[in-house]
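Trainee: sequence? don't have it. structure:
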């Protein structure tokens, strides 16, 4: 099976790329070559920027693929570029959406693929919904061979997952824990969440590749382990060898200081979210998520410790946490 990944070296996709090669697939990565350390041995890279459609078309030449996976379209315009480029060039096109597209505010904690799509808090999610709608229209009207995958919070060795952390400098959270600084958690920390290791996600995902019965369907692929946010932060602390000092503030209070957090909190993590994985298990019967969060996060911490150049600290994020915590403490005294 000849498979093209648009991207293929990101946080989620690098684990899928590795497994696809291990399973003997002919894997081709179309990207700009910025993360070569995550290109698995045996994969071939086509150096091109998908945001330049003419250059991408020239680089692809006359090549055709059994499957094309678009990991990096975030707007309808980008999705339409990919559709035009690969219409008639592949038997299956997998679009990577997001589980954050599911209805917010939530009317039920149990999430299935038929849960309504609506997120008034997060433009990222609304754009993913619009991408899905555009591609589904192409499927219905023109037979575009679309499969949709909606990952939730998926992590690997390069990400320390938390509801509040620096995206570019994720070691900041562990550094803060080890220094004994208070760790901000949204709400009272008891809302429920699901963390999925990228190697587990990969096992479900590769089962969709080349499966013609998945065309026209949407899937989420998550762990069945459910944790509250207090447990998630304590597991990160345990992996780092410390007991974190957790302090709590409402999500609305946090977003008053950090408007960029509105999408990720009010549009995603503020509500309990438990995923029904029966659909992916019907289509990929061998799928099982086997990595408990406490084990997966230990791997992540060890990886960072083995790569000290990645243990960078976000001073601005640290200052923001200190300001929110100080304001919360002051408000509690009034």
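Mentor: Yep, it's here. As the structure is a computational prediction, the values presented were derived from the model and not from experiment. Numbers count the residues shown, from 1 in each chain.

Trainee: C-alpha only now, for contacts and for neighbours.
Mentor: Noted.

Trainee: start to end distance for stretch 150-167?
Mentor: Terminal residues of stretch 150-167 are spaced 20 Å apart (C-alpha to C-alpha, to the nearest Å).

Trainee: Apologies, that question was intended for stretch 252-268.
Mentor: Terminal residues of stretch 252-268 are spaced 13 Å apart (C-alpha to C-alpha).

Trainee: Show me what counts as buried in that stretch.
Mentor: Buried residues in stretch 252-268, counted by 16 or more other C-alpha atoms under 10 Å: 252, 254, 255, 261, 262, 263, 264, 265, 266, 267, 268.

Trainee: what distance separates it from the centre of its chain?
Mentor: In terms of C-alpha atoms, centre = their mean, to the nearest Å, the centre of stretch 252-268 is found 18 Å from the chain centre.

Trainee: same deal with stretch 315-333?
Mentor: Distance of stretch 315-333 from its chain centroid, counting by C-alpha atoms, centre = their mean, is 28 Å.

Trainee: try stretch 166-178
Mentor: Using C-alpha atoms, centre = their mean, the mean C-alpha position of stretch 166-178 is found 18 Å from that of the whole chain.

Trainee: ditto for stretch 247-261
Mentor: In terms of C-alpha atoms, centre = their mean, the centre of stretch 247-261 is found 22 Å from the chain centre.

Trainee: End to end on that stretch, go ahead and measure it.
Mentor: End-to-end distance of stretch 247-261 (C-alpha to C-alpha): 17 Å.

Trainee: repeat for stretch 32-50
Mentor: End-to-end span of stretch 32-50 (C-alpha to C-alpha): 9 Å.

Trainee: what's next to it, contact-wise?
Mentor: Residues outside stretch 32-50 that contact it (C-alpha atoms under 8 Å, 6 or more residues apart in numbering): 6, 8-10, 14, 17-18, 21, 26-31, 55-56, 59-60, 82.

Trainee: In strands only, show me the residues you listed.
Mentor: Among these, the ones falling in strands (DSSP state E) are 6, 26, 27, 28, 29, 30, 31.

Trainee: Taking those residues together, which two end up most distant?
Mentor: Across the ones in strands among the contacts of stretch 32-50, the longest distance by C-alpha to C-alpha is 16.2 Å; it joins 26 and 31.

Trainee: In terms of packing, which of these two has more residues around it?
Mentor: Under the criterion of other C-alpha atoms under 10 Å, the comparison of residue 26 against residue 31 puts residue 31 first, with 21 against 17.

Trainee: what sits against that one?
Mentor: Each residue near residue 31 by C-alpha under 8 Å, 6+ apart is listed here: 6, 7, 8, 45, 46, 47, 48, 49, 50.

Trainee: 6 Å instead, please
Mentor: For residue 31, the contact set (C-alpha atoms under 6 Å, 6 or more residues apart in numbering) comprises 7, 47, 48, 49.

Trainee: Check which helix or strand residue 106 maps to.
Mentor: Using DSSP states H and E, residue 106 sits within no helix or strand.

Trainee: want to compare, so here's the second one:
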């Protein structure tokens, strides 16, 4: 049994992580603002993680084997967490994102088109951190999500108070109505209604992961693995937007209607005119076994179709 603290953990794969850790016999503490209650038997601390004093007071004398931070978006939050959890945990796992590799958001090392990007393309120990940027401004943070994650990783990687690992998640799908991003629902609804889908003239492939698989990987990273540094989390295989919509079309019985987005214009989710698909080689070498996108995507689409109450004419 390990003592696990999950910051966030109130919805989607974070909720599954908490449930899985508890079911595996671990002693789990969840920290969030109280919008959703954790399962019975899981300790719940209701506190805003951005209020450092309140978080420190709420934790009291508690210590943990590992902290899994689901909701760290800025270097300011990361620095606060490092101060609060120094001496309280031996390991810290942060949920990060594929978007740290997005070449549209930073000057990154070039990779040949179609080559999955390895973790070393974004080295948190070498990444520049600027605490003086307006990280508390919601509009700024939304526009600089990828950079916030990169800098948060950098702060925690350099802190040295605990072993630090980051899990860089691919685009997460599955769960039907639970999928709060609504991206898969966007496609199922538009295809069912015969509405246009805006795609780039040359859409490049990217990588995905099922929400249950991501929850399992986070639990593995927290309790069964001892690696440090970043690890990419994505199912085997890559899909471009047309391949994704073909799976949706097969489930709905309707053909997609495409419209080519203007150069520099907005396209539908998962239509990319730039390459940043990740490599999952490091996670495999560390012992994690991934599923294939082709094996779970039809079921994820079926869940989403079933969750929709919109009638089709």
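Mentor: All right, it came through fine. Because the structure is predicted, anything quoted here is derived from the model rather than measured.

Trainee: Give me the TM-score for these two chains.
Mentor: Remark: TM-score between the superposed chains equals 0.79 [TM-score structural alignment, normalised by the length of the second structure]; 284 aligned residues with a C-alpha RMSD of 3.0 Å.

Trainee: Which members of the contacts of stretch 32-50 of the first structure are classed as buried?
Mentor: Among the contacts of stretch 32-50 of the first structure, the ones that count as buried (16+ other C-alpha under 10 Å) are 6, 8-10, 14, 17-18, 21, 26-31, 56, 82.

Trainee: before we move on, the earlier item: let's see which of the buried residues of stretch 252-268 of the first structure end up in strands.
Mentor: Going by DSSP E, the strands hold none of these.

Trainee: Residue 95 of the first structure: which of those is nearest?
Mentor: Nearest to residue 95 of the first structure among those, counting by C-alpha to C-alpha, is residue 268 at 20.3 Å.

Trainee: Chain neighbours aside, what residue packs nearest to that closest one?
Mentor: Excluding its sequence neighbours, the residue lying closest to residue 268 of the first structure (C-alpha to C-alpha, 6 or more residues apart in numbering) is residue 100, at 5.8 Å.

Trainee: quick one: the strands in the stretch 1-150 of the first structure?
Mentor: Along the stretch 1-150 of the first structure, counting by DSSP state E, counting those that start in this stretch, strands occupy 2-6, 26-31, 44-47, 65-70, 90-96, 110-111, 146-149.

Trainee: could I get these as JSON lines with distance to residue 240 of the first structure?
Mentor: Shown next, in JSON lines, are the strands of the stretch 1-150 of the first structure (distance: least, C-alpha to C-alpha, whole Å):
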{"stretch": "strand 2-6", "distance to residue 240 of the first structure": "34"}
{"stretch": "strand 26-31", "distance to residue 240 of the first structure": "34"}
{"stretch": "strand 44-47", "distance to residue 240 of the first structure": "36"}
{"stretch": "strand 65-70", "distance to residue 240 of the first structure": "35"}
{"stretch": "strand 90-96", "distance to residue 240 of the first structure": "32"}
{"stretch": "strand 110-111", "distance to residue 240 of the first structure": "32"}
{"stretch": "strand 146-149", "distance to residue 240 of the first structure": "32"}
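
Trainee: among those, which is nearest residue 161 of the first structure?
Mentor: strand 90-96 (19.5 Å).

Trainee: Superpose on the second structure and give me the mean offset of the closest one.
Mentor: For strand 90-96 of the first structure, the mean deviation from the second structure after alignment is 1.0 Å (mean C-alpha distance after the TM-score superposition for the first structure).

Trainee: for the second structure, what spans make up the helices?
Mentor: Assigned by DSSP state H, the second structure shows helices spanning 12-23, 52-59, 75-85, 138-143, 145-159, 183-193, 211-223, 241-252, 281-286, 293-307.

Trainee: still on that earlier bit, pick the one among the buried ones among the contacts of stretch 32-50 of the first structure closest to residue 206 of the first structure.
Mentor: Nearest to residue 206 of the first structure, judged by C-alpha to C-alpha, of those is residue 17 at 9.2 Å.

Trainee: For residue 3 of the first structure, see how far away the closest one is.
Mentor: Taken as C-alpha to C-alpha, the span from residue 17 of the first structure to residue 3 of the first structure is 10 Å.

Trainee: same thing with residue 234 of the first structure?
Mentor: Distance from residue 234 of the first structure to residue 3 of the first structure, counting by C-alpha to C-alpha: 39 Å.

Trainee: Which of these two has more residues huddled nearby?
Mentor: Shown here are residue 234 of the first structure and residue 3; by other C-alpha under 10 Å, residue 3 has more neighbours (23 against 17).

Trainee: which residues touch that one?
Mentor: Shown in contact with residue 3 of the first structure (C-alpha under 6 Å, 6+ apart): 27, 65, 66, 67, 68.

Trainee: hang on, the earlier thing: which of the contacts of residue 31 of the first structure sits closest to residue 316 of the first structure?
Mentor: Nearest to residue 316 of the first structure among the contacts of residue 31 of the first structure, with distances taken as C-alpha to C-alpha, is residue 7, at 29.5 Å.

Trainee: To which residue of the second structure is that closest one aligned?
Mentor: Superposed on the second structure with TM-score structural alignment, residue 7 of the first structure falls opposite residue 8.

Trainee: Same check on residue 299 of the first structure?
Mentor: Aligning on TM-score structural alignment places residue 299 of the first structure opposite residue 303 in the second structure.

Trainee: Residue 277 of the first structure too?
Mentor: Match for residue 277 of the first structure (TM-score structural alignment): residue 280.

Trainee: Spatially nearest residue to its match (excluding sequence neighbours)?
Mentor: Nearest to residue 280 of the second structure is residue 232, by C-alpha to C-alpha, 6+ apart, at 5.3 Å.

Trainee: Now which residue in the first structure aligns to the one you found?
Mentor: With the correspondence set by TM-score structural alignment, residue 232 of the second structure lines up against residue 220 in the first structure.

Trainee: and that match, how many neighbours?
Mentor: Neighbours around residue 220 of the first structure, by other C-alpha under 10 Å: 25.

Trainee: ok, now which ones touch it?
Mentor: Residue 220 of the first structure makes contact with 149, 150, 151 under the criterion C-alpha under 6 Å, 6+ apart.

Trainee: Closest one of the residues you listed to residue 199 of the first structure?
Mentor: Closest to residue 199 of the first structure, out of all of the contacts of residue 220 of the first structure and judged by C-alpha to C-alpha, is residue 151, at 12.7 Å.
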